[in-house]
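Sequence first, then the predicted structure, then my questions.
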Amino acid sequence: MAGDTVRVVDEGESLPFTVSDCADRPGYDRILLVRPTHFDVTYEINPYMGGDVNRERAIEQWRTLRDAYDRYADVAVLDPDDSWRRLDTGGGETTATAEPARPAAHPDLVFAANLGVPTADGDGFVLASMATEERQGEPAYLETWATDAGYEIFDAPAGTFEGAGDALWHPGNRLLWGGYGVRTDRAVYDDLADRLDVPVLVLELTDDRYYHLDVCLTPLDETTALIQPEAFTDDGLARIEAVFETVLEIPVEESREGMAGNAHCVDGEHVLLPAGNSETEAILRDAGYEPVPVETGEFEKAGGSVFCLSLELGTLD
């Protein structure tokens, strides 16, 4: 689907196409992680934030996550200090609207998913525009890193847009899922549909506990999704169930207490998810997937886990 047929489809509208109508999209085989050099919890912008961070434990958990990803994908690492030095010395032109502050002022920079969304072919990024003042300087770090790495960079759409935290690619297809209502504005998806030349299925989020789509929807493959139903409206649930042949439901307690919805199926088989969610692990295993639990407790104090800490990339020629 392209050109005049590209459009944003709201929850209550009839679906004018099927997934099989959408063009194929290459799978991403690189994962970007941001080194947690300055990670901390110094403010509260979601219901989960609070508690003292054990910095040594956080670094060890991040290394464990990096090693887990490294088994299934090529892992790239953004070093906040290196990126800041380039920004501070004018080492590269940027198009980000906000002046970046020193990395210590961005303790949430480690949550790479929010910095932007990759293009359909994985050779570029549309930058994010953060909803909260505390995070507004973060996308410039992705811009600097990605420019150096050879990726094409596109300005953020007008309005608030929190990257792959709310904009999720449907596995294997040029089809985007777009969450809105808590952090991201609904209007940005009209822009993204045109720019990325893909249809977008938007889902309204009305509960602050599910402030991003990536904490309540994990597309596992083209036909299967892992979700937390209480995050969605009735129309939103109906949309998900109409598109995915199989919908696996996360126990509410494991969503609220263990961030089980912030998982990542890296290859259609292995699902990295926060450790301690035994019921969700069993649900995945019974459905034919291999759960890979990873301890992310220190990062959960800031309201993020596996998927929040990663950003998918295409491999450049």
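Great, that's in hand.

all contacts plus neighbour counts: C-alpha atoms, from now on.
Noted.

how long is stretch 242-260 from one end to the other?
With CA to CA, to the nearest Å as the measure, the ends of stretch 242-260 fall 23 Å from one another.

Give me the distance between that stretch and the centre of its chain.
Centroid separation for stretch 242-260 versus its chain: 16 Å, with CA atoms, centre = their mean, to the nearest Å.

What are the buried residues along it?
By 16 or more other CA atoms under 10 Å, the buried positions in stretch 242-260 come out as 243-244, 246-252, 254-256, 258-260.

And stretch 167-187, by the same measure?
167-180, 182-186.

Kindly check the end-to-end length of it for me.
For stretch 167-187, the end-to-end distance is 13 Å (CA to CA).

what's the answer for stretch 116-128, then?
By CA to CA, one end of stretch 116-128 lies 5 Å from the other end.

Can you tell me what sits against that stretch?
Contact with stretch 116-128 is made by 25-26, 28, 96, 114-115, 139, 142-143, 151-157, 160-164, 167, 174, 196, 311-316, as judged by CA atoms under 8 Å, 6 or more residues apart in numbering.

Structure two is appended below for comparative analysis:
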Amino acid sequence: MTSVSVHARKATRRHYLMCRPDHFEVSYAINPWMNPDKPVDAGLALLQWESLYYLYKSLGHRVDLVNPVPGLPDMVFSANGATVVDGKVLGAKFLHTERAAEAPAHRAWFRANGFTEIHDPLYVNEGEGDFAVTDSWILAGRGFRCTPEGHQEAQEFFGRPVISLELVDPRFYHLDTALCVLDGDEVMYYPQAFSAGSRALLARLFPDALLVDQEDADVLGLNAVSDGLNVMLPEAAQKLAGQLRERGFRTHGTDLSELLKGGGSVKCCTQELRF
């Protein structure tokens, strides 16, 4: 385990996959954040998404785009479409039928872009929604979407140790709403989103983790992306931004309030392609 240092932060160039919110709307409810009766401003959603896209580009990261598919409003949340580690692609298998067609659309993109090791899963997993990759482990959420069998399938496919973590609050239905990898084996998380046993496990694995309070968790402050130096996070998570700066990170507050109506923010819109 790596001790926290505020002197050695370094950004590394990342490769992301995003999807324009051309068809974004909230027409059904499959998580507590979604309310079909609450209007969505599609134009504003696109502008907010573009601000994140161009921020990544300005920081030197590569951003590829998967084409949005009509009738799949949640495809903008590209993190859910797959998990990529060592160039190997574990496809998604969605729990809800409303999102099921997103999985083959993502796999088609990977096949068309030169990826050769692509696994079509047997068990439910929703990509990086429930898989977070550190230097030493793949952390995996369960309780609302991904299943223990999905965790085992990921471990067999990637050949990396998968650590299962139990989520207990339906507002934090995916791991990426309750935990974020900052750099290496350094993470931040909201303890109350996890079962007692999982909290104890996290404390043992990550004794220097940044613990986030309810106020910042409630605005999906943990649905963030870090390149090792720059942390992109919801701008409403002000206290968390200050904590990150104290640890030597540079923070970039991002307004994705329209997309939050679908239950996602920065990380949900960002899949990382790891080679």
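Structure's in. What do you need? This structure is a prediction, so every number in the text was calculated from the model and none was measured.

Could you tell me which of the contacts of stretch 116-128 of structure 1 count as buried?
For the contacts of stretch 116-128 of structure 1, burial is judged from neighbour counts taken by 16+ other CA under 10 Å, and it is met by 25, 28, 96, 114-115, 139, 142-143, 151-157, 160-164, 167, 174, 196, 311-314.

just checking, which of the buried residues of stretch 242-260 of structure 1 belong to helices?
Members of the buried residues of stretch 242-260 of structure 1 lying in helices (criterion: DSSP state H): 243, 252, 254, 255, 256, 258.

Show me which pair in those residues is furthest apart.
Largest separation among those by CA to CA: 243 and 258, giving 26.7 Å.

Tell me which residue of structure 1 lines up with residue 63 of structure 2.
By TM-score structural alignment, residue 63 of structure 2 lines up with residue 75 in structure 1.

Just the element for its match, please.
Using DSSP states H and E, residue 75 of structure 1 falls within strand 74-78.

hey, where'd the strands end up in the stretch 151-275 of structure 2?
With DSSP state E, counting those that start in this stretch applied, the stretch 151-275 of structure 2 shows strands at 162-166, 179-183, 186-189, 210-211, 225-226, 230-234, 250-254, 271-272, listed in chain order.

Distance of residue 259 of structure 2 relative to residue 267 of structure 2?
As judged by CA to CA, residue 259 of structure 2 and residue 267 of structure 2 stand 11 Å apart.

And residue 188 of structure 2, by the same measure?
14 Å.

between those two, which one's more packed in?
Per other CA atoms under 10 Å, whichever of residue 188 of structure 2 and residue 267 has more neighbours is residue 267, with 27 against 20.

Which positions within the strand holding residue 75 of structure 1 qualify as buried?
74, 75, 76, 78.

rewinding a little: let me have the strands of the stretch 151-275 of structure 2 in TSV, adding distance to residue 31 of structure 2 as columns.
Putting the strands of the stretch 151-275 of structure 2 into TSV (distance: least, CA to CA, whole Å) gives the following:
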stretch	distance to residue 31 of structure 2
strand 162-166	17
strand 179-183	18
strand 186-189	20
strand 210-211	24
strand 225-226	21
strand 230-234	19
strand 250-254	22
strand 271-272	20
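
Name all residues that make contact with the closest residue to residue 32 of structure 2 other than its chain neighbours.
In this structure, residue 32 of structure 2 finds its nearest non-sequential neighbour in residue 171, 5.8 Å apart by CA to CA, 6 or more residues apart in numbering. When contacts are counted by CA under 8 Å, 6+ apart, residue 171 of structure 2 touches 31, 32, 33.

Could you find the counterpart of the second one in structure 1?
Going back to what we said before, that points to residue 32 of structure 2. By TM-score structural alignment, residue 32 of structure 2 lines up with residue 47.

Could you report the separation of that match from residue 123 of structure 1?
34 Å.

Now do the counterpart of residue 232 of structure 1 in structure 2 against residue 144 of structure 2, distance only.
Alignment note (TM-score structural alignment): residue 232 of structure 1 maps to residue 194 of structure 2. Using CA to CA, one gets 12 Å for the distance from residue 194 of structure 2 to residue 144 of structure 2.

cool, and residue 121 of structure 2?
According to CA to CA, residue 121 of structure 2 stands 18 Å off from residue 144 of structure 2.

coming back round to it: which single one of the buried residues of stretch 242-260 of structure 1 is nearest to residue 106 of structure 1?
Nearest to residue 106 of structure 1, judged by CA to CA, of those is residue 259 at 22.1 Å.

Now the counterpart of the closest one in structure 2: closest residue in space that isn't a chain neighbour?
Correspondence of residue 259 of structure 1 to structure 2, assessed by TM-score structural alignment: residue 220. Excluding the flanking residues, the one nearest residue 220 of structure 2 by CA to CA, 6+ apart is residue 177, at 6.0 Å.

again, but for residue 284 of structure 1
Here the residue nearest residue 284 of structure 1, using CA to CA, 6+ apart, is residue 291, at 6.5 Å.

ok, how many other residues are close to the equivalent of the one you found over in structure 2?
Residue 291 of structure 1 maps onto residue 251 in structure 2, with residues paired by TM-score structural alignment. The burial count assigned to residue 251 of structure 2 is 21, neighbours taken as other CA under 10 Å.
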